[in-house]
Structure formats: C-alpha cells, structure tokens
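Undergrad: got a predicted model here, sequence first, then my questions.
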Amino acid sequence: MASHMCCVVPPYLLDALCECSDPELREMAASTLAFGQTIQDERHEFSQGGFTDTATDHHDDDTPGPAQGIVPDYLLESIGGSGEDPELQKADRAAADAEGLSEAGMVASQSGFFREVYDMEHSAADTQLPGKPRRAEGDGPHSDPAVNEVYDNALKVLLFYQKYFNLTSVDNNNMKIVSSVHYGSRVTNAWWHHNQMKYGDGIPGKLGHYTNALDVIGHEITHGVTQFHSQIKYNGESGALNEHISDVFGIMVKQIADNTTADKADWLLGETCFMPDIKGVGLRNMLHPGTAWTRAKVTVMEGDDVQPDHYSKIAGILKNDPDGVKRDHGGVHYFSGIPNRAFALSATRFGGFSYEKAGKIWWTAVTAKEGSNPPTYRIPSTCTFAQFADVTVEVAKELFPNSGADQVVRTAWNDVGVQVKAH
C-alpha cells in the first residue's frame, strides 16, 4: 500500500499570503511554499500535466504521494489586511461534546483504538519522524496543549467513522494513528503522509491552530481512509475529488460535534485556523465556494477566494493561472469547491444531519466495489466529476429507493454545472 501526502492548506492560499502587506505572514507563507515544493521534488510525484490525470496511482508502489496541504498556496500569496470576524471567536468549536463524540463515549471506546502523539521539536527532517514520544493510548494528559488536542480530536474522528460508517481506524483493521506536532519552523500546514499526520504551528494570532480544528483533523484522517478504501489518483479532477472527499467527511465530523443539522451549519472548513489578524472566515466555504476569505489582489477571477462554484468557471482559471493549477496537481484544491457545493446542496435539501443521507450516499459511492475476480471500485482511479456524479445518483437510488433521493443529488450536480447521465 503506497503512502499518500496531502496537506490541508492549499497552494493558492499560500500564494495569496506571499503578496500580503504583513512581512511576518509573507515570510511564513514563502517558507511553507518552499518547504512543500522541496518535499514534492524529493518524492518525484509532482504531475507535469494540467487539469488532466497523469499521476501514478498511489496504490501502485510505495512512493509517497504529492505534498499538498489544507491551506492553498493562492491564499498564502495575497491575503492581507486585518479585522476580526465574529465567526473567528468559535475557537473551542472542535472541543464541543455531541452525541456519539462525547467525553463518555471517548472513554468507553478508548481501548479499541491506538493513538500515539510525538513532538518534532520544530524539525522538518522526515528522517526524524515521528519525533519524540509525548502521549500514547491510555496515557493521561500532557503538559503540551497541542499534544492533547491532536490526541482527543483524532479519537473523535475515529469514533465518527466507527459509529456512522462501521470503520475501525483508517484501514478497518485497528491501524495505529500516529501524529507529530510542532513540525518544522514557521510551517503553516497540516499533512497526511507516510501513514501518519504532521502538524506545523503556523503563526499565533494569524494562521494555524490546526491541532484544535476538528474538521482539519477529520480532513487529514480521511486522506488515510481514501488511501485504503479507494484507488482514486491525486491529480486533476480525480485529485479534486480526493480533496473533496476529505472536506466532506471533515465537515461531517464538525457538524456532529456541533450537533448542527445541514441546513443550520455554516459549512466552513478550518474556520478556527483563521485568527483575528487575517480577514477570512475559514479555509473553504463548501456551500458557497469562493467566499471564505479576502484577497488583497485579485489575479484569477472576480471575487476574493478563488475557488469556483460552477464547472463552467474551470476554463477561465486554467487560462489565467496555469502555473498555479499545475503546482496544485491540476487544481486539486482549486476545483474541489465544485463537488463540495454539490454535496452541501444535497445535504441541505435532504434536511437533518449531513451524514444521514448525503454522507451515506457519498461513503458508498467512494468505497463500493462491483464485479468479481477481482472486484473493482465503482469510482475509477481517474474519475471525473461527471463519473463521480453518476455514481452518487445511482447510489442514492439504491440506498433510498422511491424517495426522490436520486433526483435531489442529480439536481445538486446540475446546479454546479456537472451533468448527470440518464439512469
């Protein structure tokens, strides 16, 4: 099984911060970009194509996948200004108790999982991973808050997968969940890589705090789930779907922890990562892509955040920012907003909690196999948005027959410009 490296801060966000007026942010963004590129070069996994899938299937060998994080380069390149948004005061959101993810549930289920948290002490040398041990399964709290945040939030994500999708750890075989905090110096990102997670510290008061962002940890652990339960490649449209899948399950964990139904949720991913010194409400807005943060300099398309909310806008981004798309493995972070909106629209129209219908449909679509000798995934390795949409509509009809669920999903995809074939 090949390892996979995906980061929560996308390249376009980092690019954006490199052009901001804050010298500290510029330095941090530039160092994170350079660091990420170095990792990519070392892994020989950077795709040379545009918005087409030319990368090697990450199941083919043991070569680590691309070095992509949750904060986009384009945001890191040009976000500027200041101003405090009320949404940013929800810093303790990730610690909320909710049914199924309560402290009592955590204690009761603790023996079924294996977590270890290490401290890299600001080293970015992968040869030193995972770092110095700080807390292992069953240990009491550590003096370092970051250690405890990762330890507790990882369990909430594991409980989420166990309770709602009958999955025991990312491999469904009690795989140990290893996390390394304080990764690198002035690195503002979080990664899933080499079957473990790595967390940089960012800059206090500006951008960071990934260890206490439950949806970020859900996003990264889901990259592990995708690694073990899907063959989807990390490039172009299939790569954007890979990022989308992590966003979907990361946001579901957050909504459950908040006890928030789909229609009442804010659909913001990584909202606690943006602190008062940066204008923005989160890393991504899944319901309204392109509205999560403010750019000081608009370089790609109208608006602030550059994520498109409709398939028709892809061509303009490919034309106006080909280098950014290429660096982002064919737009895996840019274009994930399109399927994100389709999911959010489906979930809000279904009503109730997002995991109840939309989540079950997406989970089945991603993990289901068909045929025999050997069975194959319903989602191909080079899956396009249209192919993925087709499968979700098929699955909706199978899971919820004679309910109109398939039409809800079909309409959501049509609303973002992805046409679903007749079934």
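TA: Received it, and whenever you're ready, just let me know what you need. Numbers count the residues shown, from 1 in each chain.
Undergrad: C-alpha from now on. contacts and neighbour counts both.
TA: Fine.
Undergrad: check contacts around residue 383.
TA: By CA atoms under 8 Å, 6 or more residues apart in numbering, the contact list for residue 383 reads 232, 237-238.
Undergrad: that one in helix, strand or coil?
TA: Recorded secondary structure, residue 383: coil (DSSP: H, G, I helix; E, B strand; the rest coil).
Undergrad: buried subset of the contacts of residue 383?
TA: Among the contacts of residue 383, those classed as buried by 16 or more other CA atoms under 10 Å are 232, 237-238.
Undergrad: where do the helices sit along the stretch 251-400 of the chain?
TA: For the stretch 251-400 of the chain, the helices defined by DSSP state H, counting those that start in this stretch cover 314-320, 322-327, 337-350, 360-367, 385-399.
Undergrad: of the contacts of residue 383, which is the nearest to residue 149?
TA: Minimum distance to residue 149 across the contacts of residue 383 is 30.1 Å, recorded for residue 232 (CA to CA).
Undergrad: contacts only, for the closest residue to that closest one other than its chain neighbours.
TA: In space, and not counting its chain neighbours, residue 232 is closest to residue 381: 4.0 Å by CA to CA, 6 or more residues apart in numbering. Residue 381 sits next to 57, 230-233, 238 when contact means CA under 8 Å, 6+ apart.
Undergrad: now do residue 253
TA: Counting by CA under 8 Å, 6+ apart, residue 253 makes contact with 156-157, 160, 214-215, 218.
Undergrad: take this one as well and set it beside the first:
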Amino acid sequence: MHKKGCSKSVCQCFIVPNYILENMALNDVEAARVSLAKSRQMRRRRIFKEYDIKGVTALTDAGSGRHGESARHVYDCKGGTKLRVNEARKEGDRSSGDHVVNQAYDYSGVVRDYFKEVLHRNSMDNEGLDLILNVHYGNKFTNAYWDGDEMVFGDGDGIIFSNFADSLDVIGHELTHGVTQFTSGLEYEGQSGALNEHLSDVFGVTIKQYHLKQTAADADWLIGADIMGPTLKGQALRSMKAPGTAFDNKLMGKDLQPDHMRNFYKGERDNHGVHINSGIPNKAFYLVSMEIGTDKAALIWFDAMQNLFATANFNQFVQVVIKAAQKLADGGTVPHTAIKTIEDAFKAVGLPE
C-alpha cells in the first residue's frame, strides 16, 4: 500500500550532517557544495511537513501487493531531482541490470523482513506501508535521506563518498526514521532529535549484524563505512563503539560526537546537535550489547521506542529503557541481569544526570 505518513511534524533526516558537508565545501569539494545547497533547499521546503492526522490517505494504487503487505518500489531518478518518475524495479520483479537499483531493493527487503520477523512490525507504520526508494538522485549528490514519505539516495562523488544505497546500515538507518515517525514521533531537535538519530543508528547496525550473522564482539559498530569513497576508505560517519573516532581528516573534519554527558554539545549547529549528541546513547547501547548481545538489546530498545513521546530527553529515555527491560525480563524474553547492565551502561556515559 502506498500511503501517506500520519505524523504532524515530519523531519527530513539526512545521513550526512550539514557540518560535514560544510567542511568539505570549505575544502573546495564541489559535490559537497552543490549537495549542501540542495539539502538546505529541501529542508526549507519540507523539514516540518504537514500531514492529515485524521487518517491515512492513499497516494497511488500500486497494485503490486495484497492489502496489508509492504511492497518495495525502486525508482531511478537518472541524475535528476524528480522523485517517483521512472520505476526501475517493484516487488516481485526480476533483478535489474542496475546494481544500485538491486542493492536498494535487496537491502530494503532485509530491513523490512527484520522488522517483521524479529520485531513483529509490519513495515514502518505496522500496517504494511510500501517502501519507496529513489536512487541515482541528482548529480553526484552526496547524501541520503528520509523525507516522511520515501527514501532518496545520491550516487556520491565517487571519490569521498560512493553510492549511498550500497550500504545496509544506511538503508536501515533511514527506514528506521520512518518507524520512529509512526511510533514516538520524536521531534528532530535537541535531545529528542538526538534520540531520533540514535534509534536509527541502533537499528542500522543491529540489522547489519543480524544479516551478517555477527555477534556484538565481531561487529565493527560503524555507520556509513560502506559509503566511503577511495579517498577515505577505512573511515565512517559514526562509531557506536567509540563515538568521536569515526573520521578525522581535512575534508570531513573531526568527528564531533561525545561519548559522555560531560562533553555534551550545547551549540546550535546540527539542529542543536542531533547527529552529534546521539553518540552518548549510542555508546550506552554498544555497552549493553556487549554484555547481553545486540539481539536482546535491540528488543529492549524497540519496546522503549514505542513508549517514548515526541519531546523525550535523555533522562526520560533512560527510564523508558529500564522499564522496557523490566517488562521483557519478567516475560522471560531477556535476562533479569539486563536491568543492571542497562543502568551501568547509562551511568558510564553520565546518565541520568
């Protein structure tokens, strides 16, 4: 079902923060300058997009899936900026001759199936919402984003960033923004916005580990390592294991993420630090996963995700996560030791304050 989102305020959530693109633009990376201008233009137009809160409205009659089943639709922008123009592959179609189209199709299926089979959630809205993915967006567009309806992926410049649809954790991250939109609706600013980004990072890495059959100890805990071009291979956008260490180079600058509340970013950049301060709860999730396993930690975080409210801050998030752990432990889903593990992990990053 192609359907319209039903949250009053919908963020336009980009995987690459503006402060990275700004640094690249200052270093004469033309693709970053163009992408930054395009991102700002889109943010002005859609950052808080209004939807009809009274009900769900059909956008199109896809006809590719039965009622209640989430179908994938991959569109090829062919270097342009119009969305949903050239459908390159839809649910059930044979493989395309375009590797990027196939990656977007396959990886979105992995994410959809994880939410359905492991977390028992039927797509982003739990009602079988179709997954709309637009690839080859713009000319060397160096970003990917969720806009409240659909996902958009640039090809990168091939030097600093490669294709953004070529990363399972990036697609998992962006799709999780959709799940957040239909659950807690976390506002995309300050601490609630950092939690929004945090949850997307959590399920981006969790789904990657699940797909690769990795343990917490085996995983690299990086977001965006697969989209780094040949110039910056070995670096990433974020590290959940060691926030603040994902990148350090002239083009991107220095990773600004803190791993403790003592270094909490209080400035106005990045919507008051949504991509920056997410490093603090990210580190806590990593610590919990190392003790009880990423699979168990993700079950707790997903339960908490559904019980948050739009303006939740870090302290409130801690309490919701602990309550989720208590509930799941009482039901035998996670060990009772998870509660103390979570308390210790948040204490290690300075929470609650």
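TA: Yes, it's here. This is a predicted model, so every value here is computed, not measured.
Undergrad: dump the contacts of residue 253 of structure 1 to a markdown table, plus neighbour count and secondary structure.
TA: Shown next, in a markdown table, are the contacts of residue 253 of structure 1 (neighbours: other CA atoms under 10 Å; DSSP: H, G, I helix; E, B strand; the rest coil):
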| residue | neighbour count | secondary structure |
| --- | --- | --- |
| 156 | 28 | helix |
| 157 | 26 | helix |
| 160 | 23 | helix |
| 214 | 30 | helix |
| 215 | 31 | helix |
| 218 | 27 | helix |
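Undergrad: restricted to helices, list the buried ones among the contacts of residue 383 of structure 1.
TA: Judged by DSSP state H, these include 237-238 as members of helices.
Undergrad: tabulate the buried ones among the contacts of residue 383 of structure 1 (TSV), appending distance to residue 44 of structure 1.
TA: Output for these, formatted as TSV (distance: CA to CA, whole Å):
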residue	distance to residue 44 of structure 1
232	19
237	20
238	19
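Undergrad: and which of the buried ones among the contacts of residue 383 of structure 1 is nearest residue 5 of structure 1?
TA: In terms of CA to CA, no member of these lies closer to residue 5 of structure 1 than residue 232, at 13.5 Å.
Undergrad: go ahead and flag the most central residue of structure 2.
TA: Residue closest to the average C-alpha location in structure 2 (CA atoms, centre = their mean): residue 173, at 2.1 Å.
Undergrad: list the contacts of the residue in structure 1 that that residue lines up against.
TA: In structure 1, residue 173 of structure 2 lines up with residue 219, judged by TM-score structural alignment. With contacts defined as CA under 8 Å, 6+ apart, residue 219 of structure 1 is in contact with 8, 246-251.
Undergrad: please redo it, this time with the cut-off set to 10 Å
TA: By CA atoms under 10 Å, 6 or more residues apart in numbering, the residues touching residue 219 of structure 1 are 6-8, 70, 157, 190-192, 213, 225, 243-253, 269-270.
Undergrad: rewinding a little: residue 132 of structure 1 is nearest to which of the helices of the stretch 251-400 of structure 1?
TA: Residue 132 of structure 1 sits nearest to helix 322-327 of all these, at 32.6 Å, using CA to CA.
Undergrad: can you point out the buried residues in the closest one?
TA: Across helix 322-327 of structure 1, burial judged by 16+ other CA under 10 Å covers 322, 324-327.
Undergrad: same question, stretch 309-329 of structure 2
TA: Using 16+ other CA under 10 Å as the test for burial, stretch 309-329 of structure 2 gives 309-314, 317-318, 320-329.
Undergrad: alignment lookup: residue 299 of structure 2 to structure 1.
TA: Match for residue 299 of structure 2 (TM-score structural alignment): residue 360.
Undergrad: surely that match meets residue 398?
TA: No. With contact defined as CA atoms under 10 Å, residue 360 of structure 1 does not reach residue 398; the gap is 11.2 Å.
Undergrad: overlap of the contact sets of the two?
TA: By CA under 10 Å, 6+ apart, the residues touching both residue 360 of structure 1 and residue 398 are residue 392.
Undergrad: how many neighbours does residue 32 of structure 1 have?
TA: By other CA atoms under 10 Å, 25 other residues sit near residue 32 of structure 1.
Undergrad: to which residue of structure 2 is it aligned?
TA: By TM-score structural alignment, residue 32 of structure 1 lines up with residue 35.
Undergrad: which is the next helix or strand following the helix or strand containing that match?
TA: Following DSSP states H and E, the helix or strand that holds residue 35 of structure 2 is helix 30-46. Once helix 30-46 of structure 2 ends, the next helix or strand along the chain (criterion: DSSP H and E) is strand 72-76.
Undergrad: tell me what that next one is packed against?
TA: Helices and strands touching strand 72-76 of structure 2, by 3 or more CA pairs under 10 Å, 6 or more residues apart in numbering; DSSP states H and E, are strand 87-90, helix 99-117, strand 131-137, strand 151-154.
Undergrad: dump the residue contacts of the equivalent of residue 79 of structure 2 over in structure 1.
TA: Aligned counterpart of residue 79 of structure 2 in structure 1: residue 122 (TM-score structural alignment). Going by CA under 10 Å, 6+ apart, residue 122 of structure 1 touches 131, 181-187, 200-201.
Undergrad: what sits closest to residue 122 of structure 1 if chain neighbours are left out?
TA: In space, residue 122 of structure 1 is closest to residue 184, 4.1 Å off (CA to CA, 6+ apart).
Undergrad: burial measure for that neighbour, as a count.
TA: 22.
Undergrad: again, but for residue 230 of structure 2
TA: 12.
Undergrad: you'd agree it is up against residue 156?
TA: No. Using CA under 10 Å, residue 230 of structure 2 makes no contact with residue 156, being 11.6 Å away.
Undergrad: now the common contact residues for the two.
TA: Residues touching both residue 230 of structure 2 and residue 156 (CA under 10 Å, 6+ apart): residue 162.
Undergrad: make a ChimeraX selection of the buried ones in the contacts of residue 122 of structure 1.
TA: To isolate the buried ones among the contacts of residue 122 of structure 1 in ChimeraX, judged by 16+ other CA under 10 Å, type:
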select :131,181,182,183,184,185,186,187,200,201
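Undergrad: residue 189 of structure 2 matches what in structure 1?
TA: In structure 1, the residue matched to residue 189 of structure 2 (TM-score structural alignment) is residue 235.
Undergrad: how close does its match sit to residue 250 of structure 1?
TA: Here residue 235 of structure 1 is placed at a distance of 20 Å from residue 250 of structure 1 (CA to CA, to the nearest Å).
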